Structures are given as structure tokens and as C-alpha cells.
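> I need the structure of the sequence given here:
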Amino acid sequence: MGKARFSGCGLYRWWLLRRWDAALPPLLFIGLNPSMADGRRDDPTLRRLVGLARGWGFGSLEVLNLYSRISASPSLLRRVDDPVGAPNDHWLRRRLALQPQAVVWAGWGAGGGLDAGRLAQLAPLLRTRRLHAVGVTASGDPRHPLYVPATAVLQRWSWRDPLALGHPGQT
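Reported below is the predicted structural model:
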């Protein structure tokens, strides 16, 4: 089963869900920005996420993002006026609250530093959950799943102060 919620203009995706076995635990993934997948169509990133989630024994995958603007490339986010999308934080809070027992997988990659202030905004929310990752980047961000082997495993990821990570654009 697949579902997704988009903005009225279609430029932002608030969340995406794939469920294959309701008897198994859910997995929530927080990435950088939405790929081109929708309620019915998968793309390479989503196929990778689902493959890893199934292999780890989860029954569903919900995808949330730091930035909700749909983009094939994180670098394109720098060119838009509003890469976050005003309701995105509402949807992050709501979807995380709906599944308080779900494992939360962080995987925004080095692009999480697109705006260090954005990570600082979300730190209070994300610190309320135990986060996991499939590795870390040189800057300490949770590794993006496209850049890990198929044998990667989830491990506890400790949040660090986003303004101390040395991301470009910090004040």
C-alpha cells in the first residue's frame, strides 16, 4: 500500500508511506528533501529505502524530510525561495507523534548542512526521539542510504549541535 501527501501546488511533499506488512513494526525515515516518488510510483531512492527497511524486518516505511520541496538534486534547493515549505514542521511533528514507538532513521547526508539554521530549528523536535543511521558523513551528519552497501545496518546515531558541525553558511 502506498500513500503520500502533497501541497496543493504539487511542489512540496509532506510525507510518503509504503506498507507491506501491518504485523511488523514501522520505520520512519527523515531525509533531506523529497525525491520524485509519489503515492503509487517509486524512484531509485525510495526503492533503496524500502529494500533496506524490508531487509531489517520492518513492515512499513514512512518518509519525512528536513525540506519538503520536491527536487531531483539538493543543489537545486538553494535556488528556490522556500525549500522548507511552511507546513513542513507541522507534518514532521504530527507524523512523528502518530507513531511514538517507531524506529526513526536519519539519513539526510552531508546536504543537511544546506542551512545550519534549519538543523538548529529541528533539533528540539528530533532530540525527543532515539535516532538511528546507517553511518555518518565526515561532517557527522547521518549518511544518505544511496551511499551505503546493501548490507548496511541501523545503528544508534547521537545528535550533535548542528551549529558546531561546521556547515557552510553558519553564523
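> from here on, contacts and neighbour counts on C-alpha atoms
OK.
> residue contacts, Pro124?
Neighbour list for Pro124: empty [criterion: CA atoms under 8 Å, 6 or more residues apart in numbering].
> Tell me the spacing between it and His144.
Between Pro124 and His144 the distance is 22 Å, computed by CA to CA, to the nearest Å.
> For the comparison step, fold the sequence that follows:
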Amino acid sequence: MSGPDRGAVLSADGTYRYSLTRSWPVDESTTTDPLRSVAWVMLNPSIADAQVDDPTIRRVVGFTRRLGYRRAVVVNLYAYRATKPRMLDEVVATGGDPVGPDNDAMLDVVLSEAGLVVAAWGAHEGTQDRVVRLRGLAAAHGHRLHCLGRTKAGHPRHPLYLPLLAPLEPLP
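Reported below is the predicted structural model:
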């Protein structure tokens, strides 16, 4: 079997990553509509791009395949590329824009094409406004958010360290 098709949408200067896509051929493990994707909504993008996977992206692909889909599209509450979530706070403190000028438009497009939306941003304070915006966009496309479990505080768990058989559940 060949490797996944890869894609990413970044800002011209590379500061923001608006989406990252991995897809693979339809095979016997694909149990859902082969044209539908899982939209993974995470906190912020790291180093992964059209050519490079990071451990989180490899994990997302594993979960997506386990769920029977052939395409994973990763979008974020904040499109600013940072290796540590605390860097988002630094961007805000210096007057920068961690969301990105095209992020909500990309979220809208990705959610309109998704068969399933999985919230996976983990626990990071200060995301409430973005979560409200995401819920509105998801509802506009008839989606209910799902997750792979929740933290004690009720945030959707980040997939990196979860077992591959972690159950999918609705996010209240």
C-alpha cells in the first residue's frame, strides 16, 4: 500500500498553518463514506507540514484509520505555529494574533466537508472564546463535537498519549 497523500495550507510567511491533511486509498478498513473526513480540532499547530509528520499527526492518522475514515484534516483553535502552547500567550502579550487572519474561514470549510469532528485541544486556559466560535461553526454544519475522553476539568484530551483504542465520546 502506498503512503498517505499529504497537504497543508500555510500563510505565505509560514507563521500560520490553517490546515494539514493526510489521506490514503480506500481499502477494506474504510467503513465510512470514503469522501468524508475526520476534522481534528487541536489547540495550535507545531512543526508538521505537507511533508513532515510529528508524533501528534502520526497518532491522529492512527485514530482516523481506526475510526474507519480515509482522510484526516487537522485544524486548530489558533493557527499560530508554536512548539509550546505557552508561546500563544507570548504572542498575545506582545500584541500579536495567535488565531490567524484566515483561520475561521478554514475552520468553516473543513467542518462543512467533515463526516466527524473530534475536539482534541487538551487543557489550555483562555480558549473559551475560541471554543464558543468553534461550537457555532460546527452547529452551523450539523455537527456535534466528539472527543477521545476528557480531562478532570472537562477539556477534550489531546491524542498524543492516549491508547489507540481510546473510545470516541460526545463532548458536552
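> Need the TM-score between these chains.
The TM-score (TM-score structural alignment, normalised by the length of the first structure) is 0.84; 155 aligned residues with a CA RMSD of 1.6 Å.
> Show me the helices in the first structure, by range?
Remark: helices assigned in the first structure by DSSP state H are 44-55, 74-77, 88-98, 116-126.
> closest one to Ser139 of the first structure among those helices?
Closest to Ser139 of the first structure of these, according to CA to CA: helix 116-126, at 12.0 Å.
> ok so, going back, would you reformat the helices of the first structure as JSON lines and include distance to Gly2 of the first structure?
Below are those laid out as JSON lines (distance: least, CA to CA, whole Å):
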{"stretch": "helix 44-55", "distance to Gly2 of the first structure": "11"}
{"stretch": "helix 74-77", "distance to Gly2 of the first structure": "24"}
{"stretch": "helix 88-98", "distance to Gly2 of the first structure": "16"}
{"stretch": "helix 116-126", "distance to Gly2 of the first structure": "25"}
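> which of these sits most buried?
A comparison of the helices of the first structure by mean neighbour count, using mean count of other CA atoms under 10 Å, puts helix 44-55 on top with a mean of 17.
> what's the average distance of it to the second structure?
In this overlay with the second structure, the average offset of helix 44-55 of the first structure from its partner residues is 1.0 Å by mean CA distance after the TM-score superposition for the first structure.
> how about that helix, aligned to which bit of the second structure?
Here helix 44-55 of the first structure aligns to the second structure at residues 55-66, judged by TM-score structural alignment.
> Need the counterpart of Gly14 of the second structure in the first structure.
Superposed on the first structure with TM-score structural alignment, Gly14 of the second structure falls opposite Gly10.
> Relative to Leu92 of the first structure, how far out is its match?
The spacing between Gly10 of the first structure and Leu92 of the first structure, counted by CA to CA, is 18 Å.
> now Arg40 of the first structure
Distance of Arg40 of the first structure to Leu92 of the first structure, computed by CA to CA: 21 Å.
> cool, and Ala116 of the first structure?
Applying CA to CA to Ala116 of the first structure and Leu92 of the first structure gives a distance of 18 Å.
> Quick one: the strands in the first structure, in order.
For the first structure, the strands defined by DSSP state E cover 2-6, 13-19, 26-31, 60-65, 103-106, 131-133, 155-156.
> With the second structure overlaid, report how far the fourth one is off on average.
Right, strand 60-65 of the first structure. Looks like 0.6 Å for strand 60-65 of the first structure (mean CA distance after the TM-score superposition for the first structure).
> which bit of the second structure covers stretch 132-141 of the first structure?
Using TM-score structural alignment, the residues of the second structure aligned to stretch 132-141 of the first structure are 146-155.
> Report the distance from that stretch to the chain centre.
Centre-to-centre, stretch 146-155 of the second structure and its host chain are 15 Å apart (CA atoms, centre = their mean, to the nearest Å).
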